[in-house]
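Q: structure, please.
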Amino acid sequence: MGVPAFFRWLSRKYPAIIVSCVEEKPKECNGIKIPIDSSKPNPNEVEFDNLYLDMNGIIHPCTHPEDKPAPKNEDEMMVAIFEYIDRLFNIVRPRRLLYMAIDGVAPRAKMNQQRSRRFRASKEGVETAEEKQRIRQEILEKGGYLPPEEIKERFDSNCITPGTEFMDNLAKCLRYYIADRLNNDPGWKNLAVILSDASAPGEGEHKIMDYIRRQRAQPNHDPNTHHCLCGADADLIMLGLATHEPNFTIIREEFKPNKPKPCALCNQFGHEVKDCQGLPKEKQGEHDQFADCPPGSEQEFIFIRLCVLREYLERELTMASLPFTFDVERSIDDWVFMCFFVGNDFLPHLPSLEIREGAIDRLVNIYKNVVHKTGGYLTENGYVNLQRVQMIMLSVGEVEDNIFKKRKDDEENFRRRQKDKRKRMKREQHSMPGGQFTPQPLGRGNRGSHQPINNPRHAAFEMRMQDRQSTTPSASPNTSFTSDGSPSPAGGIKRKVEDSDSEPEPEDNIRLWEAGWKQRYYKNKFDVDVSDKNFRRKVVQSYVEGLCWVLRYYYQGCASWKWYYPFHYAPFASDFEGIADMPSDFEKGTKPFRPLEQLMGVFPAASGNFLPPTWRNLMTDPESSIIDFYPEDFAIDLNGKKYAWQGVALLPFVDERRLRAALAEVYPDLTPEEIRRNSLGGDVLFVGKQHLLHDFILEQYKSGEKEAVGLPPELCHGIQGKLARNDNPVLPDETLHSPVPMLRDLTQNSAIR
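A: Here you go, the predicted structure:
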């Protein structure tokens, strides 16, 4: 979810939702590692029924990690993914179901964000490689020494997209991994495992939510089922609340600031690539990668307890003297909906609403007044009452001017404090004997001399550390926040300080704090005059459609695969006049793109090697009818932010009709293998020999029955659905060959899929 500050804000406001995970570590005996017995009771003193893995949050850090050497090849990547899943499994220890969901083809509304990310990743990857090469050459020319440069192809993380050979191989490897664990791990013996790979349409987290919704709707659903969902995206918190399941927990990595990263040139710690001077003389000849790695603990995990968050929200949202009985479930749905205004993956956030400025609390206060006045809620079962939404937006619009002015004042006050701080530090440095300077401690959050990482999760970690140590006072509720979303020093947390006197501020042509801001905004961002009311209404209508689409997506599933917001920027809250009469229906019967079609919609030309040759030519041939979809370079509008990653990538939107017309000419060129990878699939169920469902599935294969049959809920912990034979089954007593050469074949397989 596009809300980088959301988790920090949430964990600061409701600290009791966070619990550290207790993790049992493997033991060694005579040099032999003894595996953890995950069939034993959970050391966290809670027994989970179902574990859901949003796999893309596992695939990315395992294939291109930031804080350790990258795997040398694809086989090592697969093993790293297996080990990560093992670790999560041993912490959670699910007893009924493991659901592994990889992102499949996404709705168009999400593809625009994917397109922006992949174009940026490609551009940044090339620029980083060029910069490393330049610095390497400078160091060598000055007589410096660096380890020999490894000759290996740069890993293009864009391959982590449905339709590529990498994702096809990943699915094969995960099928092997599941069968291996069902055969050999006692903690898996009674488990049903569902793999939804990249061929199954939909984002991973939404495939998981669709499964939970369907099971919850069954008459024999167990309301005491304890769910655990793994993932770091903020939208998982919203989605977990949207299920209304009383026992829902999210597990994610605990962010630890100041974690040292190795220099990508010399492999030493303590500096970045741009500051690299090469290896010192005493180190020359030592080529062990990361030999100087400082001791550090393995990344830890935390639980986010949504049951506790629900209690917090109930206390905050409860309204007295209502003309009807307060319904906490409806009110939580409204809270989830209001959070869409501060950011999500499908719409840009409104200019006047920033989490760090208390936007969610502002919306909640207005919301309570609206509920009292109108006698009803904002949403119901995934549908929006636009008249009430209009009242909230216009109330925000009344104070937009003050919000923009206060934002400017806060930024100027922060810069003034930083300037005064630098002067004070210089005076202290000159006043010390010999001119030496000892930096002031940062408090509990200072884990060494490494520069603090400028990361939105940094503050959340610092706050939790303060909460855990009673000797340290809690952060003031009046903590001010900086322009990048991190608390300022006034809140007890140090921000990464650059020499901003010599660093020019990004140009801001909008100047929201000055009169005429709306005219400048529309002229600069949309190239229209503010007096063009028809255009402004068109922007607002598209945004309102987006709000309705997102809510439907969260509560019912994808309302339209082809809808998307056709602008790079959002309107103002004060523009939401007359939205109560705007239509919010979507074209029915729309279908998702096929995997290779999505690749054409989200990939830059630099990643065209993942596509068939004639398809790739459409990205590079100057005579291509869609060459304008693949600019070699593009502008990034900082849009009032300081860093490029916060800005807006100004890429052209893909015209679906033109794309399909161009692809119709190259579809006949696909090989049988490419046709297979371009097809859409579904979820695959695995069980081991000891599972009650094993013999039932085996009988379906023996009978030769091709029609789907109902899944007997009494054999599978109440899970219901339809079972169809797999064209490429895993059957008992058949050897399962390992797709990873370093791992053994399964010669005595008893699992079935």
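Q: for the rest of this, base every contact and every neighbour count on C-alpha atoms.
A: Noted.
Q: what's the helix or strand for residue 252?
A: strand 248-253 (DSSP states H and E).
Q: elements contacting that strand?
A: strand 227-230, helix 235-243, strand 301-305, helix 306-317 (3 or more CA pairs under 8 Å, 6 or more residues apart in numbering; DSSP states H and E).
Q: let's compare: structure for the following, please.
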Amino acid sequence: MGVPRFYRWLSERYPLINEVIEPEQIPEFDCLYLDMNGIIHHCSHGDTPDVAKPEDEVWMDIFKYISDLFTHIKPKKLLYMAVDGVAPRAKMNQQRSRRFRTALDAVEATERAVKNGDHPKSIDTFFDSNSITPGTAFMERLTVQLRFFAQKMISENPLWQGVEVVVSGPNVPGEGEHKIMDYIRATKSQPDYDPNTRHCVYGLDADLIMLSLATHEPYVALLREEVIFGPEKTDARALVRPDRLQLLHIYVLREYLALEFGEEDLERVIDDFVLFCMLVGNDFLPHLPYTGVGDGGLERLFSAYKEYREKQISSADPWLVEHGGGINWANFLQYLTVYSSSEEKFLADEVSKGHWQIGSERERILFSPYHTFFNSERRRCGGNGRGGSHMSYEYQLKTGFGYPKSPEEARLQFYKVKGECDDKAEVDELVRDYLEGLQWSYSYYYRGPPSWHWYYRHHYAPFVCTMVNDFDDFVTAGGQIKFDGGGPVTPFQQLMTVLPASSGQRLLPKIFAKLFTSSSSPVKQYYPERFDIDIDGVKVPWGGTTLINFVDEDVLFDAMNAAIAESERTGQDALTEAEKERNVNGGAHVYRYDPSVKPVTVQSTVPRYLQDLTGVTVDVKPFRHPSLPEGMEYFPHWVLPQCDLHKYK
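A: The predicted structure is shown next:
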């Protein structure tokens, strides 16, 4: 998903990075990468929202979408189709939050319809978008379809016969965009890599911009449908024109960054840029207070970095990030110290203007740790409004806080009410966890997940001023952060972690159904029907912080294993062989045209529209990303010396 409004902010600050492309003006590319989940979502929803499209129409629409993109770009060497596989736990938390929020919104919409005398459609008529999650039967069928499609196009289209086609399906662990970037990093590390390779990445996530910068490959362009933004300083959704495509040129963005921050060591500047932009939030961490893109957070972070660099002008090593992706905590502390002055001023203004207040007039707290005043009434969604261990707003009213007399007092109130920190030790833990999350996120962008099981255990980020005050102890202790590594979970484990009960009972095998609803289920608390949504400072209906409890994966996985063991013992609802296959992480495949192989017939997977393929001469083999050469610890995070930076200018 990336950072809300980041793409717009960057496009408005650096307008020449985007180019609307015409068929006769498309640059040449060697490799085309498709982050497939956006395509799947687009093609799976029918024109009538409450009626699902026939599935074979979904497949045909996906085929056409891919074919059109290929025809536009005409890659010379490679087409890489990457579907989201099992994600790291840090990403699963965000997926869980979004899916539960969507389910709750659907329930509320149904309740409103009934109240208004309407007759809502049965849930069975909808396409459940949660089907687009690894481990579902839908995604298994999608993999079969993509494999058929690859063979069909290579067999019948001469343009496809000159490229390798990789299908990395939902059974291959990793988010689609991260699988793509891992491949680019891995190939760049090989001795025979052409440093002038031109990469085109199709995808809708704003974090693709940061991931592309992090490859230090100048010839990367991001392909997406044209986006037309609404009036400035509004939160209206941008208009997307599916009939027109645009490219975001990383080469041009790099030139802008050189102009903005200086050219003496652009690659190190880019590494720092990726890090401090993470402070506005990402899919794994909440944004710092006052750093929302719409609140001018990025401008303040930019200004702080420039001021920090000026103060470090005589330093031989001023960079926030070390070679290999480790954060230089001592330098990062100095950067945060510079930034903290703007945070302190902003907070002092809020307090002095009376925007930070507790108002009992409407039985809600007006509590402002962010821009202007903070409507801290958590939206109560039925029941008693309590979500997990989080305090309801009635309890907050009883805390007895008076109006803060200083920014420090306001921060303490925030940690008590929002962060549920009862003492300094818990605030210190919040800070430590956030710093750990920064290192995890940065490592993930540059080297892949340092741990598949790490996640940020809080809903809010600490104040920078607090981090600066606690940082000395952290740096003195060596600033060491280590992760446990580990491997990905199984598809069913991810489904049980991210799906609400309404979807989980239909998309998972029957043996897990009672875990969602049975009063004796040891994990029932992880599937609340109602929970709080913090709408502080939110201007749009889809905003807010979903205050849902975090899953203890040891407890959940033990419960799943117990359910499987019980079904095997009784023979009731035991996993079928097909279900067992769905629950296994597998590998990708590469398809190549090879007239020397024995021709075969490939049965059509959409017989209503397409015939069987005869005389197919396509070589299909397992596909893995190349390993780092011996003696190399990490990929080259710089522009390779042989790269001609003026070749495609």
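Q: so after superposing, what's the score?
A: Remark: TM-score between the superposed chains equals 0.79 [TM-score structural alignment, normalised by the length of structure 2]; 554 aligned residues with a CA RMSD of 3.0 Å.
Q: quick one on the thing from earlier: what angle separates the strand holding residue 252 of structure 1 from helix 306-317?
A: Angle, strand 248-253 of structure 1 to helix 306-317, by axes from the mean of the first three to the mean of the last three CA atoms, to 10 degrees: 110 degrees.
Q: hmm, who's touching strand 248-253 of structure 1?
A: Applying CA atoms under 8 Å, 6 or more residues apart in numbering, the set of residues contacting strand 248-253 of structure 1 from outside is 226-232, 236-237, 240, 299-307.
Q: now with 7 Å?
A: 226-232, 240, 299-307 (CA atoms under 7 Å, 6 or more residues apart in numbering).
Q: repeat for stretch 540-547 of structure 2
A: 97, 101, 235, 387, 531, 532, 533, 534, 535, 536, 538.
Q: can you tell me how far residue 416 of structure 1 sits from residue 4 of structure 1?
A: Residue 416 of structure 1 is 26 Å from residue 4 of structure 1, where distance means CA to CA, to the nearest Å.
Q: neighbour count winner among those two?
A: Between residue 416 of structure 1 and residue 4, counting by other CA atoms under 10 Å, residue 4 is the more crowded of the two (19 against 11).
Q: ok, now how distant is the equivalent of residue 190 of structure 1 over in structure 2 from residue 620 of structure 2?
A: Superposed on structure 2 with TM-score structural alignment, residue 190 of structure 1 falls opposite residue 162. Per CA to CA, residue 162 of structure 2 is found 15 Å from residue 620 of structure 2.
Q: try residue 343 of structure 2
A: 56 Å.
Q: between these two, which has more neighbouring residues?
A: Ranked by neighbour count (other CA under 10 Å), residue 343 of structure 2 and residue 620 place residue 343 first, with 21 against 16.
Q: relative to residue 301 of structure 2, how far out is that one?
A: Residue 343 of structure 2 sits 10 Å away from residue 301 of structure 2, taking CA to CA as the criterion.
Q: same check on residue 449 of structure 2?
A: Counting by CA to CA - residue 449 of structure 2 and residue 301 of structure 2 are separated by 26 Å.
Q: of the contacts of strand 248-253 of structure 1, buried ones?
A: For the contacts of strand 248-253 of structure 1, a burial check counting by 16 or more other CA atoms under 10 Å picks out 226-232, 240, 301-307.
Q: of these, closest to residue 379 of structure 1?
A: Taking CA to CA as the measure, residue 379 of structure 1 sits nearest to residue 240 out of those, at 17.1 Å.
Q: residue in structure 2 paired with that closest one?
A: By TM-score structural alignment, residue 240 of structure 1 lines up with residue 212.
Q: same thing with residue 155 of structure 1?
A: In the superposition onto structure 2, residue 155 of structure 1 corresponds to residue 127 when matched by TM-score structural alignment.
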